[in-house]
Every structure is written in structure tokens, then in C-alpha cells.
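J.: I would like the atomic coordinates for the input below:
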Amino acid sequence: MNRRFALLVLGAMVGGVLLGFLCNRFMAPEQASQVADGLNVVSVAFLRLIKMIIAPLVFSTLVVGIAHMEDSASIGRIGVKTMLWFVGASLVSLTLGLVMVHLFQPGVGMSPPTPDAAAETVKASGMTIKGFVEHLIPSSIIDAMAKNEILQIVVFSVFVGTAIAAIDDKAPAVLTFAEQVANVMLKVTGYVMNFAPIAIFAALAATVTTQGLDVLVTYAKFVGGFYLSLGLLWVVLIGAAFLVVGKRVKHLIAGVRAPVLLAFSTASSEAAYPRTLEALQKFGVSRKVASFVLPLGYSFNLDGSMMYCTFAVLFIAQAYGIELSLGQQVMMLLLLMVTSKGMAGVPRASIVVIAATLAYFNLPEAGVLLILSVDHLLDMGRSATNVVGNSVAAAVVAKWEKQLLPEGEVEAEAETAKAVPA
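T.: Presented below is the predicted three-dimensional model:
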């Protein structure tokens, strides 16, 4: 997302708050409710556009990612160690988000009106073994896609991707088709997200119209709590890197400062990829490891995005006064662990994943609109965190594989490079 889009989002937020305040202050409650209903039409339209892209997007991106995993597996030990680190980092990110949102309780007391369509499903459904199996294994992939059953789509995609990777020639026609579908859906997602500022304006205006400016206090608590959680995640990641890399971790963080700031300002970790790769090699990570771990990390190690998913889903549940059992929360972590792996490079991927997770647990899908107005602000922080997480992963794997140049050799290479005439 470029700077122009960020300004549009900021303008939409300010305009939405201003319109909502005026309506709340100078209109009778009945009139304000009618205005809010009219504004919600825009928000609902955007929500349906998001739901429209979930099934084909998850299927195509996950199939392509898994089908290409054989290339990663050929690297052997590096692939295994990288994936182990990614799984561990993912669990830490998801669990930390879960703990922090329970600690801050940012959604408690918000009490938004429950949409009529979700009125009968506002209580989270109980989870049984039979119900889990029925939700896990699709009886028909067409039916699963029609109903946006995200976990069933994931299961089918895993089988398809694994089968393609197991075939000698990788079924080039099928794989090419899946890649083309993924590319088309990424473009469609980009088109849909162009409407985000309008939806943000309408969602925030409708919320403030019915609830007044007091609701902004809740948003401040939500944003502040999430950024504090991200800060804690940074401490954990850098601390883990210190245990492996040692004191050189401070040079790593200093080296990736520029790409982290780029990711933050553009709200896109992908925009920082070239600079991150360059910074890692200057730090001493071998090109072999950096060129493997970093792109894989953009698919399987989105630490900031995963933390946001758990934080946002439980924020929405708290806002509607819905309690999820411990078992359901564990199931949510596992679901997000899998679904987040197929969403790399997707604009506002977290919104898509959150929308699918809400539907899976029978939480009001309109809850997405509660976080939409501040999503871009939060996306800046989680994008920067994704860069930090992947940089740490590359450095740790390089150290494990003895592919991290000693600090003295890195400085010597830098001096040699300066001495070589252009």
C-alpha cells in the first residue's frame, strides 16, 4: 500500500468520525439509526466482497505453495530447521496474542448491535469430535467452497498440493493453472481492497453515529494493546536470536532498520524484501541461506500477522460478549496456524483470514467491520514485525548451519568491496 492509500485511509477515518459525531450530536436517535443503517449498506457490500474471494484465494495460494515445497525439501537440513523455527515462532506469536488480548480485554464494554443475520448464532457453538470431523473433511469441495468452509478447503488444498509435488513432472498444466488462478485472485483482492477507504469511512461513521465518541476510547485501547503486544513479541524474537547468534544480534537489528521502516511506512512487508535480503547478506548470512529462508518466511512466518489474527478475533468476541471455551481457543490457534500459511502476499490477508475464522466459530461476521477502521494503522506494525521475524529466522538458521560469516570476515569483505573499483 502506497503513501497515497495511507492518506486516503487517514482521511476516511477522520471523515467518518466527524460525520458520526455530527449525526450522533444533532440527530434524534431514530434518525441517527436510519443514517447508520444506510452507511452499513456500504460496509456490508465490502464485507461480501471479502467473503467472495476467500475460497479461490485460499485454495490457489495454498496449492501453489505446497506444490513448490519439494524444491525446499531438496535443501535437506536447512529446510527442516527452517520449518521447525517457523512453527515455533508461529506458536509463540499466536499464543502471545491470545494471552495479551485476555490481559487487556480491549473489546469488553463495547457492545455493538448484533446483526440480525447472526442473532441466532451469537453464542459460540460447542465443539465435539463428530462436529470437528465434519468441519475438517469436506464431503464435497464444491459445497465447501460455496459455504466458505475454510478448514475443509485447506484440507483439500493440502491433498492437491502434495499430489502435484509427488508427481515426477509436477503436473505442469495443473500447477500452471493454479498459479494463474492465484495471480488472478491476488489482482482481484487488490481491486477489492481499493474500496477499503470507502468502507472504513462508512463503518466508522456508522459506529460513532450510534455509539458516540466514547467508542474511540475502546479503539485506542485496542490499538495500544496490540502495539504493546507487538513490542513484547519483538523482545521474545530478539531474545531468542541472542541465545543463538549472541551479541551480534544488535548489529542484525541495526542492519534491518531501513527495511523495517519501509515495511512500516508502506504497510507492506513485501515492499521491504529486496532491502531485507541485502541487509542479511551484509550481516553475514550466506546467500544460499538468505535466498531460501527469506522467501519461505514470507509464506510461512508472518509473525505479526498471526498475532493480529488471534488478537482481533478475540477482540470481536469480547465486543459481542461471546465467550470461547479453552478448547475452542486452542482450535482457533491451530486453524490460524494453518490458514495463515497460504495468504502470503495477499493485500489485507489478515482481514480475509479473520473473516473466515469468525464464520467457522459462528461469531458475527459483521465483527470485521469493528476492526476495519483501524486495520491500516495496525497493518503498519504487523508488516514491520514480519520483517523482523523473518530476519531473525534467517540469521538463526544460518548460525545453525555454520553459514554465518564471523564478524571480522564480514568487515573484511566490506572493505574489499569498497576497494574494488566500480
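
J.: going forward, measure contacts and count neighbours with C-alpha atoms only.
T.: Will do.

J.: Which residues does the helix or strand encompassing residue 282 contact?
T.: In the assignment (DSSP states H and E), residue 282 maps to helix 273-283. For helix 273-283, contacts defined as Cα atoms under 8 Å, 6 or more residues apart in numbering pick out 251-252, 255-256, 258-259, 287, 290-291, 294, 387, 391, 394-395, 410, 414.

J.: which helices and strands sit right next to the helix or strand containing residue 89?
T.: Element membership for residue 89 (DSSP H and E) is helix 77-104. Helices and strands touching helix 77-104, by 3 or more Cα pairs under 8 Å, 6 or more residues apart in numbering; DSSP states H and E, are helix 69-73, helix 214-245, helix 287-300, helix 303-319, helix 326-339, helix 375-400.

J.: next up, for comparison:
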Amino acid sequence: MSTSTPSSPTRNPLRALGRIPFGWQVLIGLVLGVVLGLVAAQIGPVAVTEANPDGANWLTTILHTIGTIFVTLLKALVPPLIFLAIVTSIANLRGVTNAARLAGKTLLWFAITSLIAVSIGIALGALTSPGANSGVDAGTAEASSTQGGWLDFLVGLVPANFLGLEGSAGDDGSISLTFNALQILVISIAVGIAVLSVGEKAEPFLRFTGSALEIVQKLLWWVIRLAPIGTIGLLGNAVASYGWSAIGQLGVFTADVYIGMLLVLLVVYPVLLKINGLGVGSFFRGVWPATSLGFVSRSSLGTMPMTQTVTERMGVPRHYASFAIPLGATTKMDGCAAIYPSLAAIFVANFYGVPLSVTDYLLIVLVSVLGSAATAGMTGATVMLTLTLSTLGLPLEGVGLLLAIDPILDMGRTALNVTGQSLVAVIVAKREKILDRATYDAASRTSFQAIQAEQADTAADAAGPAPAGEREKAGATA
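T.: Here you go, the predicted model:
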């Protein structure tokens, strides 16, 4: 009897790539982004044409396109995500007896952590004077087309339409639509309160929003899977477009921002955890997937499903996490709305030789604590910065001085944002005695794939028990 050796299965490179842990995929994306960015910078610009007014070479164009597509996909899912998440989270509080107390405590801790963060930013700026001896060219000063003022901020709270959409006409006659995340937040809160008021008759609507939220979050998970590729484009384009020279010109400012964020992340947050009787290691192991994803995605809202998932995995009840995290993703910005604008305002004042008084520093604190919702959780912090500069009476043209390194700073800012959002939820849950302490203490560092699988199991449980045949198949697969 002859025996045949079974042929080895053909290796699928895509399947092999999928087995690489997501964190390693992101790290590879970061390295490739820097390398390709340096290569693109070495190639240099090409001839300026009507089709290529910036003179970007082919590699820079590819990197820019990849990064733009990734951010655009995130932005496309943000409006329905905000609306569905906020409405559902408010509705989830209808069975909680201390809902108003939880909401008040959450906002209070948002303010406390923002106050500490902005104080650190001001202290660093006062000690180092980042704009006094910078090598940045004054010719790069340019007022941002996106600006914020207190009047604009208040008017912007009023929705122009139910969808929070805004239209603008381009020079070529084209019409582009954008959304105002803050207006969508206001609409969502109003609808959520209306749902509570209507009561039982709103149950069909709540079932619809709950199902729609699951679908949007699944779509967002698919986009998040593209984060390593998006990282290559975003970081590569930043390096190619601005190079390391921009960081060198703004070296003190860049160092101040990252030192400030590290002080908040590695000193302030652990102290707050210890004060509230919580283990530091458990928190950082549990929150790591959200922190790392926030770093590469540069969007608090895009990271929101991951932030909520890791927060629940640390023992925070779902009914509270589903309220605190969406709220934090739009209003809780220790990086974008506290450390960065305070240091940026001091930089602009130093650069233009404008002395800042004690009153000015107090105004920076006030703007950071009260105006953080103006950042609305998307990439960048231009609105918050212009709001701070206009409040202090500083030249808005100073925004242009800092744009060159904004993508590099925005990574750290967003990572700090999402970590702080989860921190507040954990602290409030502990103080209100609703935190599952055993689950929190047992929190371990988890892979992206494990979290995604857990979400799939949660969705399956919500849909009801599977047929017996499917259960047996699932068990055999496991």
C-alpha cells in the first residue's frame, strides 16, 4: 500500500499578517511612516503645476492620500456615533436611581483633572518661555480659517439643523458638507432627555438606536483595523512635509507639551488613583489598548468604542460607562484643551513679546476648564487654541506658527485624552461604590483581537441564544 505525503497548505500572507498582534502592527506602521517620510523628504519637491500646486512628490502624495482617507473614514462615522451613543447612554440611565448624582460627579472630576493639567502646562510655560528663543520663521504666522471665540462658541451650541450639518462653497463652485460635533452633542442630549420623558412609548425607538449603535460600532471597528496603515500615511506625511527641522525650531515647545502630558499621565493620574484606593498597575494595564489606539488615530471619538470597552473591562458598570465615555469623548480633553492651549498661548505671547499677567493666566485656566467642549473630540485642537488666544487678546496669526508640528503633538494629546476619560469613569465608579473591585484588580493588558472578540460575544448575547447547531459549531471552533 502506497502512502502519500499531504501537501503543505499554501500560506496566505494576509492571514499571516492578521496573526501579528495589533499593537505590533501599529508599531510597525509608526516605523514605516517615519522611514517613508524621510525617504519622501529626501526625494524633495517636484515642479509646481496646476494639478500639483504644492509641488509634492509621488511618495508624499501617496502618504498624504492614505492618511486623509483614514481620517475621512473616521469622520464619516462620527456624527451617527455621537448621536446614537449619547441617546442610548442617557436612556440607559433611566433605571439608575442616582443618575443625576453620577452625571454631576463625572463633570466635577472632568473639571478637577483639567484644572490640574492646565496648571502644569502654565507652570512649564512660565519656567521655560517656549516662544522667546524659538527658531520658527515669523513668516509662517497665519490666522487659522477655523477659529473660536466665546460668542461663536455660544452661538455654535444652537443647532442649525437636526443633523448638525454645515455647508460651505468652494472657490470652484463646489459645495462641501461638514458637521459640528458640538451641535450633534446638544441634539443628542435633547433627544435623550425627550426619550426619558416619553417613557414606554419610546421603547421601539430605543431598540432601533441600540441596534443602529451596534452596527456603527462594528463599522468603526473595521476602520480601526486600518489604523496601522493610516499611521504610515499620517506620520509619513508629517515627516515628509515638515521634517525634523520644524521640531528643532520648536524644540522647547514640543518638549514642554510632551513633558506636561507625561507628568499628567505618569504622576497626576497615579496619584489620583492612589488617593481613591485604586491600583495603578491595574488601571494602566487595562486602559493600554485605548491609549495606544488614541495615539495612532488622533481622534477621541474614533477611539470611543475601545475606550468604553476597556473601561467596562476594568469593572465599571455598562450603564455608567456608556454615559461617561461618550460624554468624555466630546468634553474631556486634558491634552487638547488643557496642556496644549495653555503652552501654545504662552508661546504666542513670548513670540510677539506680549507680557502675561496673573489675570491672563487665570483666564487660561478658565477657558481650559469651561471651554474644552469646543474641541469636540476630533483631530487637532485649533478651535480651542483660537478660543484661548482670542480671550487673551493675542494675535490669532500665532496659530500658524505651530501648525507644522501639530500632527506629532496631536498623537500624544489624544492618547492622554482617552486615558483621562477612562480614569474619571473608574474613579467616579469607585467613589459611588458601583465599581467591581475584583474585576478591576484582575485587569490585565489585553490584545486588540481579544477585545474585538469580546465585543462580538456581547453583541451575540444581546441578540439572544444561538440555535443548538450553531452553538456546537462555535464550541468546536473555540
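
J.: And the TM-score between these chains?
T.: Once superposed, the chains reach a TM-score of 0.65 (TM-score structural alignment, normalised by the length of the first structure), with 357 aligned residues with a Cα RMSD of 4.8 Å.

J.: sorry, back to before: just flag the most distant two among the contacts of helix 273-283 of the first structure.
T.: Spatially, the most separated pair among those is 387 and 414, at 23.6 Å (Cα to Cα).

J.: Neighbour count: those two, which is higher?
T.: Per other Cα atoms under 10 Å, whichever of residue 387 of the first structure and residue 414 has more neighbours is residue 387, with 32 against 12.

J.: Now do the same contact list for the more buried one.
T.: By Cα under 8 Å, 6+ apart, residue 387 of the first structure lies in contact with 259, 260, 263, 269, 272, 276.

J.: Which residues are in contact with the first one?
T.: With contact set as Cα under 8 Å, 6+ apart, residue 259 of the first structure has these partners: 272, 273, 275, 276, 387.

J.: in which helix or strand would I find it?
T.: Using DSSP H and E, residue 259 of the first structure sits within helix 257-266.

J.: quick one: buried residues of that helix?
T.: 257, 259, 260, 261, 262, 263, 264, 265, 266 (16 or more other Cα atoms under 10 Å).

J.: same question, stretch 199-214 of the first structure
T.: 199-213.

J.: So what touches that stretch?
T.: For stretch 199-214 of the first structure, contacts defined as Cα under 8 Å, 6+ apart pick out 9, 12-13, 15-25, 29, 32-33, 35-37, 39-40, 42-43, 46, 215, 369-370, 372-373.

J.: So which of those sit within strands?
T.: With strands taken from DSSP state E, there is no overlap with these.

J.: for the first structure, longest helix please?
T.: helix 29-67 (DSSP state H).

J.: Can you give the distance of that one from its chain's centre?
T.: 16 Å (Cα atoms, centre = their mean, to the nearest Å).

J.: Then stretch 267-280 of the first structure?
T.: On the basis of Cα atoms, centre = their mean, stretch 267-280 of the first structure sits 17 Å off its chain's mean C-alpha point.

J.: sorry, back to before: out of the contacts of stretch 199-214 of the first structure, which end up buried?
T.: 9, 12-13, 15-21, 23-24, 32-33, 35-36, 39-40, 42-43, 46, 215, 369-370, 372-373.

J.: Tally up the residues packed near residue 200 of the second structure, please.
T.: 10.

J.: my guess is residue 178 of the second structure is in a strand, correct?
T.: Yes - counting by DSSP: H, G, I helix; E, B strand; the rest coil, one finds residue 178 of the second structure located in a strand.

J.: Just tell me what it corresponds to in the first structure.
T.: Per TM-score structural alignment, the equivalent position to residue 178 of the second structure in the first structure is residue 147.

J.: What residue in the second structure is paired with residue 174 of the first structure?
T.: In the second structure, residue 174 of the first structure lines up with residue 205, judged by TM-score structural alignment.

J.: Against which helices or strands is the helix or strand where its match lies packed?
T.: Using DSSP H and E, the element containing residue 205 of the second structure is helix 203-224. Packing partners of helix 203-224 of the second structure (3+ Cα pairs under 8 Å, 6+ apart): helix 58-92.

J.: any idea how far the helix it packs on is from the chain center?
T.: 10 Å.

J.: now that helix against helix 203-224, angle please.
T.: Taking axes from the mean of the first three to the mean of the last three Cα atoms, to 10 degrees, one finds that helix 58-92 of the second structure is oriented at 160 degrees with respect to helix 203-224.

J.: Only the buried residues of helix 58-92 of the second structure, if you could.
T.: Those would be 59-64, 66-68, 70-71, 73-75, 77-92, for helix 58-92 of the second structure by 16+ other Cα under 10 Å.

J.: Residue 111 of the first structure: how many residues sit nearby?
T.: Counted by other Cα under 10 Å, the residues lying close to residue 111 of the first structure total 14.

J.: again, but for residue 426 of the second structure
T.: Residue 426 of the second structure is flanked by 29 other residues according to other Cα under 10 Å.

J.: for it, what are its contacts?
T.: 311, 314, 315, 316, 435.

J.: Ok, residue 440 of the second structure next?
T.: 282, 283, 313, 314, 315.
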